[in-house]
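> After the sequence you'll find the predicted model.
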Amino acid sequence: MENNATRHTDSTDQRLTDLEIKSSFTEDTLEQLNQVVIRQQHEIEWLLREVKQLRLQIPHDGAAPRLAAAGDDLPPHY
């Protein structure tokens, strides 16, 4: 009976060790994902500022911005 109890304890110890390892990897993965989310939030905030700046450059007189025609700026070798 003692042998069976020892095996049961060893099995429980191994399962506990496995769970602790999985928990550690899960915590590490969560931290990495958190850093990705933080970086993406900073990028989104930067992009929103850029869009705001671009909107300020659009004429407010109702006219569409003039786009250069393909032939307006010929390279110097022509």
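Okay, I see it.
> alpha carbons only for contacts and neighbour counts from here, please
Will do.
> all helices for this protein, in order.
Along the chain, counting by DSSP state H, helices occupy 2-57.
> Need the residue closest to the centroid of this structure.
Val36 (3.8 Å; C-alpha atoms, centre = their mean).
> State the distance from that residue to Phe25.
17 Å (C-alpha to C-alpha, to the nearest Å).
> Next: Gln53.
Gln53 is 42 Å from Phe25, by C-alpha to C-alpha.
> Likewise for Val51?
Val51 is 39 Å from Phe25, by C-alpha to C-alpha.
> hold the first one in mind and look at this next one:
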Amino acid sequence: MKKKELLQMVEDLQSQVAFQEDALQALQAALTGQQQDLLVLRRQLQLLKERQDEQAAALDDARPEGREAPPHY
């Protein structure tokens, strides 16, 4: 191979590496954002579950003794 061809190959490889580094940084940023979103969603789910448990307990407390909830169809 000629020196010119080798230099072109090296430049092409450097360009590919630079592109891959940019892509990797973009993927890392996306992953970080998704991890933050997941943390927020988990917290919201936990709060909803706690609220639902509180409401279920309040309904049980409000139900007169001896009366069961009607069956659901």
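Right, received. Where do you want to start? Since the structure is predicted, the reported quantities are computational estimates derived from the model, not experimental observations.
> The residue nearest to the centre of the first structure -> the second structure?
The criterion is TM-score structural alignment: under it, Val36 of the first structure has Asp37 as its aligned partner in the second structure.
> before we move on, what about Gln53 of the first structure?
In the second structure, Gln53 of the first structure lines up with Glu54, judged by TM-score structural alignment.
> burial count for its match?
Glu54 of the second structure has 12 neighbours, counted by other C-alpha atoms under 10 Å.
> what's near enough to touch it?
By C-alpha atoms under 8 Å, 6 or more residues apart in numbering, the contact list for Glu54 of the second structure is empty.
> Stretch 30-41 of the second structure vs the first structure, average distance?
Compared with the first structure after fitting, stretch 30-41 of the second structure deviates on average by 0.3 Å (mean C-alpha distance after the TM-score superposition for the first structure).
> hmm, back to that, roughly how far does the residue nearest to the centre of the first structure sit from Thr29 of the first structure?
Taking C-alpha to C-alpha, one finds Val36 of the first structure at 11 Å from Thr29 of the first structure.
> and if you look at Thr9 of the first structure?
Distance from Thr9 of the first structure to Thr29 of the first structure, by C-alpha to C-alpha: 30 Å.
> same thing with Ala5 of the first structure?
36 Å.
> One more: Val51 of the first structure?
33 Å.
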